[in-house]
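Quick check, what structure comes out for this input:
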Amino acid sequence: MSTTTSEWSMYGLEDEWATELRSASLVAERLADSEEAKRALSAMGILYWHHSASARVRWIRAFPAIQIMGTVRIAVDHYEHGTFWPKLTEAMQIRPGQLFSQEWGSAFLDNLETLGMPQFDDIDDPGLRFVGPILMHAGMPTYCLGDYLRLVTERRTREAGLTPEDFVSWASARAAEGRLYNTDKPVERFLRFGGDYAVDVTDRVFELLDVVAGGGTGDDVPLPQRYRDAVLELRRRGELDRRTPTRGGAPDQELRAQLVLDPFGRGPLLRLPAVAEGQADWTVTVGVDALRVRSSAVWPGEPAPPTEVPIPSPVRSVSASLRSRPDLAMSVAVVDDKDPLLAFSEDGRFLPPGLPLPGAPVWLLHPGNPDSLDVTGHAELMSEGAVPPGWVGWTLRLLDLSRAEAMRAGGAERAHTVRKVAAARIITGEPIRGLTSGDAAVFGDVPCVELPDGGGGAAAWTLSITSADGSVLVENRPLQSGAPGEVWAGVHRPLLGRYRVRVRGPWGRGVVRDLNLAESVTLDSNPEWRRINRVGLVPSSVRLKLPEGMETNTSTIVLAEDEVQKQIELRAGSSLLRATVRPPHMTMSYQSATASTPPTTRPLQLCTEELREADGFLIVDLGESGHPRLHALVSRHCVQELEPTGGTRGDVYRFNLGQLSDTLAAHPRIEIALDHGAEMIVAQVNPRRLCSDILLEEGALQLVDGVHVEGLTALVYPQRAPWKGATPLEVKDGRAPLPLELRDAGPLLVALRIVDPWAPVPIPAWPISFGCRLVDAPGFLSTDDASEMQLSQCLAGEAEFPEDTAQLSWVWAIVTRWRSLGLPTELAPAVARSCQAVLREDPAASLMALEESQIDAPRLPEVLIRSGLVWEASKLAFRARLAWGSASGLPAVLLGSGRLIEQAGSHSEDLAQAEAVFGDAIHSVLSGVDPSPRAGRYDAGAEAYQRLDSTERSDFRRQAALVPKGLLDGDTRVRAALDLLDQVGRMNQKVETNAAHVLTAVETHLRRRGDDAGLRAIADRRPDRQTGWRVLPALSMALAWVARRGVRGDAECVTLIQKLQGLWVELSRFAPDLVTIDLIVAELLQAAGPADYAKEGS
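The predicted structure is shown next:
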């Protein structure tokens, strides 16, 4: 076949464009000029049109770069509202036949393979087999860039410290579920399937937005010009908020809470960020359990350091808020029931879902046994981790994914793909052992960059380095080899401080990393590893060796037996690094289904009763391989030895203390040591009862028959000021002097605990009844606040209730802790009426005040029913807002159901947060349809469950609750009904006896009102045998339905529910989850129902 001059010129263009494309990941990075692309496509059109079908197939593949480049150029410029092929054939100047899209699209995929470019074969829509990859290589068509930028700017505004990885992970998950609303499909697909490419583009767009918002042009940001034009247009229209550029500042992720993993100890953890004020006082909610966590700055003027909080069992989410900074409230998703696979890097960093897993060692945590993980390709087992007791039924393993293609937890809807393209790496060497800065490692070697092609390929690479204060040290400098000398050329040496190193190249193949560097610094510790002794740790001395040009405030550090670490300062010119010298040492920690302690060097203080009730694990980090045994000692004589169990690492050992149950029955107080001579005591076990009595003598608490143990602390709560919380007092020689404000404060509730200053645990807002003692005394709390003092006087029976001035949080504390206040019979009714009057005066404000009242989530339904707020309407409720969370879901719905109904089906942040708590069922319920109306009904399965013994019940419940579901999910409702079944024997017998009669009365009332929806909701819960405990789930729904009708103006319903208040309070005490769910369902169904329901709804 003869070759025309035009064809010869096409061969030259093919070589040129092929070279361009081989230096890129996506075609969008190296797009040809529009007119040149059209001329090339026109030439391709001539070849296509003048050849037979078989010849056309060959010709299209003869010019892969031209076909790819021209096709993507048309998609970038002209794709709009689903229209592509007509625009392409117009540019080719041909009239296509029926097979054109098949021929051209198949060739496009083959040509991508020829040039080694991604084919995006994971796009699972058959209708997008060809257009999908074409649009992915377009990096989003120009016409829909506005949707993408809007999505980015909205999300950054809503979520402080948002990272590109987190944004793409969030958008990918939403897109997979079809809920990335008001966003054009090419944007949705790019974020869903783009993986590392989408993250890299988003990272550059974040920088472009910051630069342009700050007044710049963005010319130095490596993105196609059309991105700059779109952002500049936003600024011109005034739609771009001026933001402080972040590219040179502190790492974004430091502003947010993150999941991390301790694979051989505490398992998944929530890492709270550093707080600039120097003091951090957090309220952390894990599932429904609220904890108070504090941290303080190590250096004056420095931020409070990051803090880690264990996640003792699978939960859907955890949340944290600073008590002083509610604007820093944050929520972190943990387990997604649709995709319950959690992935962490080898060093424990959480890998967000929706992004490809690295082809490297990765920790994978998933429900079930190892065989329940579906692996495409091959994943080599490197190590087995140990899950905390509360995660029993889950598997934790370190797998090498370098030869794997995808991972899927058994039954999950989504698979996790493994990254297929090689990316740049920053090589640091090993960190300096025993030296950290802000809990992060410090490296002494000079880092280098490893490029995928060794720097000799066609790809262009650039380097940027910024310091901790935001100074740009290197900006977009070309990078050739990545050797240390090239990377750090022009940067002051020796390197000292925190640096952000960013390498950019083809999209999705760059890397960014934040490093603490102290070039050539070494530490010599004597001994190299500190073991424990009777006092703490063996003494240690550390010598620092510094390079020329670097100095320190101390070159020799001596650590006494009670010292774990010391702070130092390193200086090199104007650079400063504040660091912590902490030589490696032995630690101990403890884990059970209900408790987890951080590693400590002091003997753990454990409770005899807890060890006998449940298996707990003592974890010892020896720092060396060996064959350790634990010795249970009574009066320094060994009565039992323990061997380590599975889930050990070379130097970390786990011991099941449940094996001590029989020993503890005979010897309630023991010491646990690593040696017979009790030189290395790792734990002391004492009964929960640490004294026989507590007396008040001469302004001090005096323990009778108290144990003598270091760290013994009395937590003192004034009974007549239940809002005050605990005052910790050190107990010495059995005595704890009271501060002046507690000496005449009336009766005191005292809880004893043994505190390790190196491993502090949260202090409860109010003591557990079986773990505290009442020290009776006259008086009331005397403070400078007249209202507070009058309220305390009222509880002492010496003043009127200050209804006009009492703070809502004080009133909530009284209602919540009502049963432990010991109010006289003649006083209690008046106080109860006053509390109800205050709370019901402004129900919306009262519900919002719940956030600062530290009420345990399981107590919420009881407290709300006792207060009467569940049937009290509020005209202002629609405007009120509470943060969504497992613990705050009920009051949030009572306040904002109307707002949720209005937002149903929208791209609403409120709705997204509600879904995270309630699950997918929320969408159906908001439309007025309960997807699981019979879930929780007592049927034959409940009868069978009743016949199981306690061990069989526990095994059944554990298997059924491996993966947490949304609060409105059917499985969650069944578990809530089973919880009630476990508690029936403890409930006031009158509830069970009267349940059927009360249920009939409620149905009769609703039938008179013509409330068919309410009757159906109750009927769905009615059992076949309508007697006793079997009707309790139906009764729970009936009471909730009547209460929420009362909110909507039905006075007779209010009268009825007030008569049944006592019975409902008792039911809520023993079935808090079921009562919570039914209140939420009743409220949302009525709010979504006919106008006669919703007219006065919240």
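
CA only for contacts and neighbour counts going forward, please
Will do.

Tell me which residues are up against stretch 79-92.
38, 41-46, 71, 74-75, 78, 95-96, 101, 131, 141, 143 (Cα atoms under 8 Å, 6 or more residues apart in numbering).

tell me, what residue is most central in this protein?
For the chain, residue 332 is the residue whose C-alpha lies nearest the centre (Cα atoms, centre = their mean; 2.4 Å).

Was I right to think it contacts residue 319?
Yes: the pair residue 332 and residue 319 passes the contact test of Cα atoms under 8 Å, sitting 6.1 Å apart.

hmm, back to that, the residue nearest to the centre of the chain should be in a helix, yeah?
No: when DSSP: H, G, I helix; E, B strand; the rest coil is applied, residue 332 is found to be strand, with no helix at that position.

Would you quantify the distance from the closest residue in space to residue 934 that isn't next to it in sequence to residue 102?
The spatially closest residue to residue 934, leaving aside those adjacent along the chain, is residue 1020, at 5.0 Å (Cα to Cα, 6 or more residues apart in numbering). Between residue 1020 and residue 102 the distance, using Cα to Cα, to the nearest Å, works out to 53 Å.

And these two? Which one has more around it.
Under the neighbour definition other Cα atoms under 10 Å, residue 1020 and residue 102 were set side by side, and residue 1020 has more, 17 against 12.

hang on, isn't the more buried one packed against residue 930?
No: applying Cα under 8 Å, one finds residue 1020 not in contact with residue 930, separated by 10.7 Å.

thinking again about what came up before, what sits against the residue nearest to the centre of the chain?
257-259, 317-319.

All the helices of the stretch 451-600 of the chain, residue numbers only.
Residue ranges of the helices in the stretch 451-600 of the chain, as given by DSSP state H, counting those that start in this stretch, are 484-487.

And for residue 478, the neighbour number?
Quick note: residue 478 (other Cα under 10 Å) scores 17 neighbours.

My error: substitute residue 883 in the last question.
The local packing count at residue 883 equals 19, with neighbours defined by other Cα under 10 Å.

Over to residue 137?
Using other Cα under 10 Å, residue 137 has 29 neighbouring residues.

ok, now residue 706?
By other Cα under 10 Å, the residues close to residue 706 number 18.

wait, what's in contact with the closest residue to it other than its chain neighbours?
The shortest distance from residue 706 to any non-neighbouring residue, by Cα to Cα, 6+ apart, is to residue 691 (4.1 Å). By Cα under 8 Å, 6+ apart, residue 691 lies in contact with 703-707.

So what touches the host helix or strand of residue 36?
Using DSSP states H and E, residue 36 sits within helix 34-49. When contacts are taken as Cα under 8 Å, 6+ apart, the neighbours of helix 34-49 outside the stretch itself are 6, 10, 56, 59-60, 66-67, 69-71, 73-74, 91-94.

Near residue 762, how many other residues are there?
As a burial measure, the neighbour count of residue 762 was computed by other Cα under 10 Å and equals 12.

is it fair to say residue 749 lies in a helix?
No: counting by three-state DSSP, one finds residue 749 to be strand, located in no helix.

how about this one, so we can line them up?
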Amino acid sequence: MSQTGNFSISTQAQPSEFLDLLETDWRPRLRGVSLVTEIEVSSETLAAAAQMLGVLYRRKVFQGKFQTMFDRWPGCVAVTMSGVAATAYRQGTFWPYWWEACGYLDGTSQDQATWGQGFIRALKTFDLPTFPEMPWKYLGPIVMHSGIPTFCLEDFFRLLLQRRAQDPALDAEALLTWSVGRQHRLNTLDEPAQRFIRYGTDYAVDVLDRCLDLMERLRASDPDLDGLGLPTRFIAEAQELAANGRLELNHGELSEVRRSRTERPRLSLDPFGQGVLITLPPVGDTPDGMARWNVTVDGLQTIVRSRSLWVGAAEGAPSTTFAVAQPARTAHVSLYGSSHEVELEIVDPADPLLVFTETGRHLPRHLALPPDTVWVLHPKDRRLVHNVAPHEVIESPLPIGWDGWRLVQLSLEGVAWLGLDGDDSRRLVRGHSKPRIVTGEPTPGVTTPYGSAVFSEPPSIWLPAERETTWLVDIRPSSGGPSVFTGSFTVSEPTMISDELWAALPRPILGAFQVTVRGPIGRNARRSVVIAESLAARCTPQIRLFNHAGLAPGQATVTAGSGMRVEPTMLTFTSHELEHVITCSTDHETEPFIVAPPHMRVLVEETEQSPRWHAGPLRLVTENVENIGSLCIEVPSVDKLSPIEVLVGGRSVQEVASSGRGRYHLNRAATTLKAHHSADLILPFLGRAVPVASVRPAKLASAVTYHEEHLVLEDGVWVDGLTAGIYLTTAPWREPEIIPVEKDCSIPLPQHLINAGRMHVRLAVQDPWLWDEWPRWPHPREIFTCDAPGRYSGDDEETAISGYLAGMNQLPSQISQLERLWTIIDLANRIDYPSAKRRINETSAILRQHSHAIRVLSEAALPPDRTIVALITTGLAAAPVHGFRESDYDLWRQYPAIAALLTSPALPGEATEDSDLLANIEAQCGKTAVRLLRGEVDPHAEAGRFDHNAEWMAQQSPEQLEAMWRAAHVVPAALLDEDTRVEAARQLFSKRTSYDARDVADQSNRVIRESVSIKLTEYRGLEKCVEARCHPQRRDGWLALPAVSIAFALIARIAARGHGGCQFLEREFRPLWRSIAKISPELTTIDLVLAELLVAGRTGKPDK
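All right, here's what the predicted structure looks like:
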């Protein structure tokens, strides 16, 4: 007897009768699942069904009526074929297992097609996904609906545990992103498991999520495995493997595991303000309440800080965001002090279509799109294509750096796919309605210390039901511990579940809970909800507007129902106070919350700056108004705002109307603001003149002088928030000392800065509620130089190096912290003080003695434009590297120039197909790099050449050129792609009349002439790369600058291979190469990487 459903079937019955009974049982169940593997079938029933199908198929083939079998028993065909694929697989392909299971041992390719067509027809009968996007017409759907075969689960579970051990914050979406990021990452898995993960989209994410949850629960001594919603075979196999010690679970309390886990950084969208964001999650376990993030976007590093204003009451640093100022390919994010790094793809040059949910969460390109309202971001010159035109809800303007892109909100209801013209890639729209966790409105003005919303009522759960569906609900404390509710609901119509979810908890409810709803695979909902039942805050005024001191003063009264205590209940906010801490407690729980009454805020968009919201009037600089694009003003619950007025001497001289959603194009007032030098911007609102910004000249002092224990701003103009950043030229490796300026325009010095030597002082007006990151070293035009005696006293090495920079002693010959020397090189390159050349020579000599000096440069956190200059200045761009580390491979994605030098000994031999090295090179440089390593000709050798078009452009106005550039360069491309090279050459073109460019141009003819000597080396033929960059008729002047750039790079990389002639030329031309790197770091970086790959590709191929 075989068991299925709630009744028994005799295997002695006739095949047709047996299958009829199974069909009756399986048909309705198939209509309530997403994948056929969700149907639970015993091994006996599965074996019997396969045999019966085989018997009937043999008969029908003999009679020529086999199609009727697939029409009569589609449920049996679907369940049995996917079941055999899931349970019988050991290795190899599916069909041998199927022929064996059904007893049809002489199956042909025609039989495979017949059964494959029958399986797809069965899927269509039950409205199940057919996965037409897969490359295997018949086998693909069978693989997907079988899920991950049981035989493959051990390797699969081990991979999950390995990845979670390497990345404790790993979630299912991130795991899928990692899995499909490189072709060979799943090589430890059998082919069926690889295919399911690569092509499963939402279904794969959901299976990964449930399995990660399973692995986590198995860590507990008495695991609770209810509510997972996985096929029984997954759970049984995991339990058996765990019992036999075949899984490295690191048993411990589940609550401890969860407490140690943090969220991951992710891409998100603020559609009416900052645009594309990197959301940085809250961080616990920060003793000082400060989280410091390294955010590197296309090689440019920024430090982003998040700090609780109430250290001690708040348990860690809250979530914060970093606005992506312009289109970029990737971002690398790491928490300071952590070795783990998260890579986020921003724009894929091959498919520059970004999609976000209505709430702003990014939907990665390997996921299907929901049939809901979404935000779509794409280049304006690439038209959206689709099977059915989606309804356009609204179009929103983007920040200034995203010119050439379009952001539109679309309803995808009824749409099957979405894409861009000229691209075969399609984003499928797939999915039934998903459950919803319904919270209602959050308590206004109240959040957790981490920035999460707080709800005064427990949420309900809405369960959809296009057909009868079973949903599993699990609610657990976010900090860990047993479930407060676990149950299942089978519904045949949409249903709201509420009271029974929370019946077991003492009231009032206080705390954070993880609510998970799971139904058919691919249909789930998960949300963390913070509840403080009956908590309310009444704020006066209801919205705090700006005043000249910051925000209008306000009050808040916090109340709660019986059983919950609040301390304090009355809060007062001055103009400089944004939030206060309260504590809520019951007999069972205590939670701190932040009360911040609703307030207006303002944002300014500036060229190449990440826009941020401010909770007070802005201070804008007159000299910078031409770089300002728009001003955004947000007043809670107010959609339409009046025009802002430009006041000069209290008189309105111009109005700027809103273009919608509180966005004002401030560039329309640029001429007025520059003409009057000083002005105030006010917003008329409810009869009040609300200040939103002031515009003042930048000069806050004429000089800064040293007076032993303090500095003094000469002719200083003190304003609230005025702050000084003090940089020691005698210890440039130290971070700046940030000190508020006193009202008498003095700057008190801490003890370690007294008699510490010459200082550079940068002045800035800081927002009291935001942490403004100070530059690692400011631009020369931003600083005051303040002469002071002495040197910096730190450890012995610091003191000795500082004494050298102060002119008190020689440079030590033995230095362990090489990053200190790199900062000396960087400062000397940026500020040409009298002793700069000598310090460069002496410091470079020591750096060249250390084989790991180049590697240390990647840790010195110099921006890309200064990194390339430092490499060239020291001569290390032409020095051989002995030995390499596999960890150097990952540097390709952030520091390609450094990586090219460090991995030079491994090229091209170690860059084999499926190697991490080649994958990293291709990810950064594109497919051109692969061709060059094979010794092929550069397909874009002429890209960036200054020809007759360049001569024509030199006659155009700056405004005409800027319009051309904006239209031409929209989508970021790989480093060696043609568009990237042209854009880099454009930046060189814009600097063609600079002092450094003229210096190089005067010698360009000689450089090109000398570079012809490359043909006398074993790398004969590479001189053609220089010729390809030359003007058709001229090889002198600024028109030859692109050719000079690649000539320098080729000479350097051949010199690194020991060629004496090129070593002489590199030393001779190094000052000129440094000059061109300073004005055109992008093209110089490209050419250095290009030269290394060209030379590596020619190694051993002299006649290529």
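
could you dump the contacts of residue 691 of the first structure to TSV with secondary structure and distance to residue 986 of the first structure?
Formatted as TSV, the entries for the contacts of residue 691 of the first structure read as follows, by DSSP: H, G, I helix; E, B strand; the rest coil; distance: Cα to Cα, whole Å:
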residue	secondary structure	distance to residue 986 of the first structure
703	strand	33
704	strand	33
705	coil	33
706	coil	33
707	coil	34
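
Which of the residues you listed ranks first by neighbour count?
residue 703 (21 neighbours).

isn't that one right next to residue 695, touching?
Yes: when contacts are counted by Cα under 8 Å, residue 703 of the first structure is listed as touching residue 695 (6.5 Å).

shared neighbours, these two?
Overlap between the neighbourhoods of residue 703 of the first structure and residue 695 is empty, taking contacts as Cα under 8 Å, 6+ apart.

mind listing what's buried in stretch 812-829 of the first structure?
Of the residues in stretch 812-829 of the first structure, those buried by neighbour count under the rule 16 or more other Cα atoms under 10 Å are 812-818, 820-821, 823.

next one: stretch 160-168 of the second structure
160-161, 164, 167-168.

Once you drop chain neighbours, what's closest to the alignment partner in the second structure of residue 270 of the first structure?
The alignment partner of residue 270 of the first structure in the second structure, by TM-score structural alignment, is residue 278. For residue 278 of the second structure, ignoring the flanking residues on the chain, the nearest one in space by Cα to Cα, 6+ apart is residue 267 at 4.7 Å.

could you list every residue that touches the one you found?
Residue 267 of the second structure neighbours (Cα under 8 Å, 6+ apart): 276-279, 344, 346, 361-362.

give me the element it is part of.
Applying DSSP H and E, one finds residue 267 of the second structure within strand 266-270.

name the helices or strands packed onto the helix or strand that comes right after that strand?
With elements assigned by DSSP H and E, the helix or strand that comes after strand 266-270 of the second structure is strand 275-280. With contacts defined as 3 or more Cα pairs under 8 Å, 6 or more residues apart in numbering; DSSP states H and E, the packing partners of strand 275-280 of the second structure are strand 266-270, strand 320-323.

any idea how far the closest residue to residue 310 of the second structure other than its chain neighbours lies from residue 274 of the second structure?
If you skip the residues right next to it in sequence, residue 310 of the second structure has residue 581 as its closest partner in space, 7.3 Å away by Cα to Cα, 6+ apart. Using Cα to Cα, residue 581 of the second structure is found at 28 Å from residue 274 of the second structure.

of these two, who's got more company?
Taking other Cα under 10 Å, residue 581 of the second structure and residue 274 do not tie; residue 274 has more neighbours (23 against 20).

List the contacts of the more buried one.
Residues in contact with residue 274 of the second structure, defined by Cα under 8 Å, 6+ apart, are 323, 398-399, 603, 610-613.

rerun that using 10 Å as the cut-off
The contact partners of residue 274 of the second structure, taken as Cα atoms under 10 Å, 6 or more residues apart in numbering, are 321-325, 398-399, 603-605, 610-613, 632.

Go through those residues and name the one nearest residue 626 of the second structure.
When the contacts of residue 274 of the second structure are compared for distance to residue 626 of the second structure, the smallest value, 11.3 Å, is given by residue 605; criterion: Cα to Cα.

What is the neighbour count of residue 28 of the first structure?
The burial metric for residue 28 of the first structure, expressed as a neighbour count using other Cα under 10 Å, is 23.

any idea what it aligns with in the second structure?
Mapped onto the second structure by TM-score structural alignment, residue 28 of the first structure lines up with residue 37.

Surely the residue nearest to residue 310 of the second structure and residue 315 touch.
No: counting by Cα atoms under 10 Å, residue 581 of the second structure sits too far from residue 315 to count as a contact (11.7 Å).

Roughly how far does the equivalent of residue 750 of the first structure over in the second structure sit from residue 609 of the second structure?
Using TM-score structural alignment to pair residues, one finds that residue 750 of the first structure aligns to residue 761 in the second structure. Residue 761 of the second structure sits 22 Å away from residue 609 of the second structure, taking Cα to Cα as the criterion.

Which one of those two is surrounded by more residues?
Taking residue 761 of the second structure and residue 609 together and counting by other Cα under 10 Å, residue 761 has the greater number of neighbours (22 against 17).

Could you give the number of residues near the closest residue to residue 608 of the first structure other than its chain neighbours?
For residue 608 of the first structure, ignoring the flanking residues on the chain, the nearest one in space by Cα to Cα, 6+ apart is residue 687 at 4.8 Å. The tally of other residues near residue 687 of the first structure (other Cα under 10 Å) stands at 17.

residue contacts, whatever residue of the second structure lines up with residue 544 of the first structure?
Structural alignment places residue 544 of the first structure opposite residue 558 in the second structure (criterion: TM-score structural alignment). For residue 558 of the second structure, the set of contacting residues under the criterion of Cα under 10 Å, 6+ apart consists of 446, 535-539, 566-571, 582, 595.

So which of these sit within strands?
With strands taken from DSSP state E, the overlap with the contacts of residue 558 of the second structure comprises 446, 536-539, 566-567, 570-571, 582, 595.

Go through the residues you listed and single out the one with the most neighbours.
The member of those surrounded by the most neighbours (other Cα under 10 Å) is residue 446, with 26 neighbours in all.

and the gap between the closest residue to residue 485 of the second structure other than its chain neighbours and residue 506 of the second structure?
Beyond its immediate neighbours in the sequence, the residue positioned closest to residue 485 of the second structure (Cα to Cα, 6+ apart) is residue 475, lying 5.2 Å away. Residue 475 of the second structure sits at a distance of 15 Å from residue 506 of the second structure (criterion: Cα to Cα).

quick one: which of these two has more around it?
Set side by side, residue 475 of the second structure and residue 506 show unequal neighbour counts under other Cα under 10 Å, the larger going to residue 475 at 22 against 12.
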